[in-house]
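Asker: requesting a structural model of the entry that follows:
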Amino acid sequence: MLTYTPQAEVLSPKTHERPWALFLLCLIWLLPGVIGHAPWKPDEPHTIGIIHAMQQGHWLIPQLAGQQTWLDGPLYFQLTAVLAGWLGGWLALHDVARALSAVFVALVLTFCGGIGRELIGRRFGRVVVILMIGCLGLIVLGHTAISSTATMAGYAAAFYGMSLFKRRWIGAALALGLGAALAANTGSLHDAVVIWVIAGLLPVCFGHWRDRAYARVLIWAVVLAAPAMLIWPMMLYQHSPALLGAWWKGSVLGRLYGNGAALHWGELDFYLRTLPWFSWPALPIAAWALWDGRLTGYDRPVLQFSVLALLVIALGLVLSPIAQDDYLLPLLIPICVLAASVVDRLKRGAAAALNWFGVMTFGMLGLYIWLGWTAYMTGIPPQLARRADKVIPGFIHAFSIWDLLIGLALTATWIWAVSRRRQMGRQALSSWASGVALCWSLLMLLWLPGIDWVKGYQQTVASMKQSLPAQYQCISTDRMSADMAALFNYHGGLAVRWGANESCDLMLVMGTRDEVPPKGHWRKLWEGARPGDGRERLRLYQQFEPASIRL
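Answerer: Down below sits the predicted model:
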């Protein structure tokens, strides 16, 4: 045969899916929560701090509260800073960053759909997209201003290139090369190495990729990626050879060695605890695909690619002493692709159980979101209203008829989606993904201002600024991360320097209710916390000379 037709395309059953329904589902899931709130811990202060420093002139080296940080490439931060400048203040910097993350997540979904189409067959790309939307780990991280969304898009583009080569080798080379370059310049060289190892092992291990077209793809992809991957290191070297050494130690070796000197198995326990819920419900279905391979054979390209990608990415994670949940994002791609390959072969009982569990879980959660909002607005029932006041103390949110109408429309859309009759496996996944989209969109529509009231630091920074002396040198920090120090600079335009600094006459201390004053001669000027936060307390101290105190 002169043309390649995936086996699954011949065997895939005819479905009655509507492309516009999938597009609507993606919009309902992706858009809420992108704009309209301040940076939230734990991830966004890091991102916003770096971008804010770039706007102040530190374009070449990502900096956080005056300290160089090398674990993330600069491209995502640079793009956000440029876009924020172009928009001219129409959107806040943190909103621009989150909008850019949403664009990269949309690219992830698009490429993942293409991977499913190429490796499994027609009408299976949408299954991969639905599985991605349903993964619990992508709900929050997919709506967060982090560079890992861009890195994940690089992985997805590269994987799409590895699957497209038999039909369009030029497009495959572009996707693989640019995807690897994007991962390197938004993540680290570690991510690019993982991509190239997977791309190189495919023809070594499996005959499907042992093809002249794939060889051309590899060659041209390297030619395209090499200049883009070398731009930043070359600019660092031109600025200072010492910076290139710092980049090599922090960006390249940082993911392997961390702060230690020996290679070890890192935070394996963290990933074993996190991955099951992070990739739910795709992971158990992917495990079933491996078991089902006894009957369908293990020589299928989708299974070979997914297993190899899973093993290489997982090996890169467990060999790193730096454990973060956003490092699991690329792992979702092969898990969802593998799970999509057996969605139509799921046991009827298992599919029915997942469908029932999804409808009941998200139906009850959506009802609770509605009841809480109604109680907050009307005071009925009073027990739930008091609970809302306790969670968001001091917050006043006016009633909006548009919030009510849009929320009702979203709920009606979910009821329509879960009541449609489809193949049981696809219906179960659609019900789960629709429930995720409903609850997330309702939460962001009805409760976003209240959540921002308790999670944001803008009120706390404004309160602290009122207690600042008329003149001071700078503000040092104690028991506070560089991310938080950068966030205070961003919200208040303050001269907060991370860590101890003898030249600073003010000190910002993060602690608990039990006050532990800094050692030396300091007097407290201010104390505060976020609304409703009973654990974290912030205190501002000013240095004084003991001789100046009159008894």
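Asker: please count neighbours and contacts with C-alpha atoms only from this point.
Answerer: Noted.
Asker: residue 32 - how many residues pack around it?
Answerer: Look at residue 32: counted by other Cα atoms under 10 Å, it has 18 neighbours.
Asker: surely it is in contact with residue 438?
Answerer: No - look at residue 32 against residue 438 with Cα atoms under 8 Å: they stay out of range, at 10.3 Å.
Asker: what about residue 463, how many neighbours?
Answerer: Residues lying near residue 463 (other Cα under 10 Å) number 15.
Asker: ok, and the closest non-adjacent residue to it?
Answerer: Nearest residue to residue 463 in three dimensions, chain neighbours excluded: residue 528, at 7.7 Å (Cα to Cα, 6 or more residues apart in numbering).
Asker: thought that neighbour was touching residue 460?
Answerer: Yes - between residue 528 and residue 460 there is a contact under Cα under 8 Å: 6.7 Å.
Asker: now the second one, please; I'll put the structures next to each other:
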Amino acid sequence: MKPVRLPAAATIALPRWGIFALCLLYILPGLIGRDPWKGDDATSFGVMWTMAHGTMADWLWPHIAGLPLPEKGPLAYWIGALSIKLFGSLMGEPMAARLMTGIFFLIGAVSVWYATYLLGRRPEAQPLKLAFGGQPEPRDFGRTLADGALLIYIASLGLLLHSHETGVENLQMALIAFTFYLCVRLLDEPNIRYSLQLGLVLGLLILNRGWVVPAALVLSLSGLCAVRAQFVKIRYVIGALPLALLFPIGWMLVLRQHHPFDSSPFPAWMEWNYRQVRLPSLDSVSYFFKYAIWFAWPAWPFAVWAVFAWRRQEKALHISLPAAFLLCFTLLAFANHSSEESLLLPLLPAISILAAFGLPTMKRSAINAVDWFAVMVMTGTAGLIWLAYIALQTGWPDKLSMKLHLLAPGFESSFQPLVFLIACAATIAWFMLVYWRISRRPSVLWRAVVLSAGGVILCWLLLLSIGLPWINQRISYATLSEELQRHITTPEACVEAYVGPSQRASFAYFGQLRFAGFSDHNCQYLLLQHSRRYSFTPEIPGHYEGKEWESIWIGHRAADKDELFTLYRRKHP
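Answerer: Down below sits the predicted model:
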């Protein structure tokens, strides 16, 4: 028996303008007005910036100003570099690169919505017919479930930071969500057209982040068809492979033809893919369960309940397809020994869709518990952000103001009326949403997650509006890059650097340093990154003659006393 019994009044959908506004409020903060962040954000921007200002060889061989990065595929870098060339002069190069990040998020969000909508319209997903009628229409039920899935997707804590960073993972998420949508289409109505579209998306996945995920998806889909005794559909899944393989083969042939920098990233790219699959270890399994609990909140409680509630219809497509995706990516996370949050990101589209089908069967007490948790945590977090803003603007409370200035030395607060009004409007809207939810107690399905999604949007908007200047001061390398540039007396001189990729990208962009490339040797300057924790004086690499170099500068970001950079100049160039 189906576990869902609903009246039509519970399936009132969100207006389309409301969905679009929520998506914009979610994605725009963090894309506008900030510097590249330390880590993958600056690293990916560095590759895109290098391509945008380079030659054909730079487009074929991903690198940051001479530092090779062959591990991930070039697709996201190509798109970001093209965006920089088209829009960099209008909105600034970092913002132009992040423009694609926003588009990738919207593709993923729309794919999650439509995939849930199609699954929610299927006959096996419909609620039981009521004795005197009044049950919802399939289209209305599908739309309401789709709204719930999108709200859960937006509310997922693990998506928040990564969806705003410049990087490969954003495009990966969008392609995986779109793959899910195509799988719904293909399994519902198998034909050559959907098979070719699936092959196209799988090929883009290979070019973006390797062949491991596409191969695992093909195996999972084939296994799902076999479990559902739909063996005819397996040939449409397998038929997508030839088109998918054309993408890496084409890239390899172009590399062989041009042979950029007298080498090729293809062997290192293949080796990186091989390292993604090993036997599961205790560390990889424990990492998954340790971080997935908060990473997939609030989706996983609803998803677990959906599996339990629909346990007698486990072969129904709206349960079996997202479960197959979740099993696929869970096993891949177990098999990968790298402790990276990017391994958990592919779980979010499928778990959000599965969680949506748990909403109609969730008990009112559980829904209220999730709501009150969201109200307390998000309101408290927003209050702390406002308190920190007041401390920076007024100096009160004294201890908090002093602590914030110690964390970001040199920060000078300034009042921005427009930003302040936007933050106030968002806070007022949050309290209105809470009042609407508590006072009216609506029966619509998506009521269970609207506060979680609204709270995440509020906190992120506050943090990246009134808190953005302080964050830029704390994590940006802009000031340090300018200081470093002043000590290089010859602008065209090359610098051999042993620094991290994000630091190299920041120094190249902000400081306009010309780093040693693939074939540059005997540079006049040498830049080393080291840690005060181990030694104030860095150890010069063994293939350099230490007596040939003299230290001319030691610096660090004002907010990081441990990370040091030392610049050397060759005594006898």
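Asker: work out the TM-score between the chains.
Answerer: The TM-score (TM-score structural alignment, normalised by the length of the first structure) is 0.88; 532 aligned residues with a Cα RMSD of 3.1 Å.
Asker: what's around the aligned residue in the second structure for the residue nearest to residue 463 of the first structure, how many residues?
Answerer: Alignment note: residue 528 of the first structure maps to residue 555 in the second structure; criterion TM-score structural alignment. By other Cα under 10 Å, 16 other residues sit near residue 555 of the second structure.
Asker: all strands for the first structure, in order.
Answerer: Taking DSSP state E as the test, the strands found in the first structure are 63-64, 67-68, 475-478, 496-497, 506-511, 522-528, 537-543.
Asker: any idea how far residue 25 of the second structure is from the counterpart of residue 431 of the first structure in the second structure?
Answerer: Taking TM-score structural alignment, residue 431 of the first structure has residue 451 as its aligned residue in the second structure. Distance, residue 451 of the second structure to residue 25 of the second structure, using Cα to Cα, to the nearest Å: 15 Å.
Asker: same question, residue 197 of the second structure
Answerer: 31 Å.
Asker: again with residue 303 of the second structure
Answerer: Distance, residue 303 of the second structure to residue 25 of the second structure, using Cα to Cα: 26 Å.
Asker: likewise residue 155 of the second structure?
Answerer: Distance of residue 155 of the second structure to residue 25 of the second structure, given as Cα to Cα: 12 Å.
Asker: overlap of the contact sets of the two?
Answerer: When contacts are counted by Cα atoms under 8 Å, 6 or more residues apart in numbering, residue 155 of the second structure and residue 25 are jointly contacted by residue 457.
Asker: more crowded one of these two?
Answerer: Neighbour tally, residue 155 of the second structure and residue 25, criterion other Cα under 10 Å: the higher count belongs to residue 155, 27 against 16.
Asker: residue 197 of the first structure -> the second structure?
Answerer: Residue pairing (TM-score structural alignment): residue 197 of the first structure is matched to residue 219 of the second structure.
Asker: report how many residues lie close to its match.
Answerer: Using other Cα under 10 Å, residue 219 of the second structure has 15 other residues around it.
Asker: what's the nearest residue to residue 77 of the first structure if we skip its chain neighbours?
Answerer: Going by Cα to Cα, 6+ apart, residue 77 of the first structure has residue 51 as its nearest residue, at 5.3 Å.
Asker: which residues are in contact with the aligned partner of that neighbour in the second structure?
Answerer: Under the alignment (TM-score structural alignment), residue 51 of the first structure maps onto residue 48 of the second structure. Residues near residue 48 of the second structure by Cα under 8 Å, 6+ apart: 77-78, 80-81, 84, 97.
Asker: go again with 7 Å.
Answerer: Contact analysis of residue 48 of the second structure by Cα atoms under 7 Å, 6 or more residues apart in numbering lists 77-78, 80-81.
Asker: ok, residue 566 of the second structure next?
Answerer: Contacts of residue 566 of the second structure (Cα under 7 Å, 6+ apart): 527-529, 551, 553-555.
Asker: kindly recompute the last result at 10 Å.
Answerer: 484, 526-530, 536-538, 551-556 (Cα atoms under 10 Å, 6 or more residues apart in numbering).
Asker: next one: residue 558 of the second structure
Answerer: Listed by Cα under 10 Å, 6+ apart, the contact set of residue 558 of the second structure reads 406-411, 473-477, 479-480.
Asker: give me the buried subset of the residues you listed.
Answerer: 407-409, 411, 473-477, 480 (16 or more other Cα atoms under 10 Å).
Asker: a markdown table for these, including distance to residue 493 of the second structure?
Answerer: Shown next, in a markdown table, are those (distance: Cα to Cα, whole Å):
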| residue | distance to residue 493 of the second structure |
| --- | --- |
| 407 | 34 |
| 408 | 32 |
| 409 | 31 |
| 411 | 32 |
| 473 | 29 |
| 474 | 29 |
| 475 | 27 |
| 476 | 25 |
| 477 | 21 |
| 480 | 19 |
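Asker: now, which of those residues lie within helices?
Answerer: Judged by DSSP state H, the subset of these located in helices is 407, 473-475, 480.
Asker: you'd agree residue 134 of the first structure is up against residue 434?
Answerer: Yes - taking contacts as Cα atoms under 10 Å, residue 134 of the first structure lies within contact range of residue 434: 8.0 Å.
Asker: great, nothing more from me.
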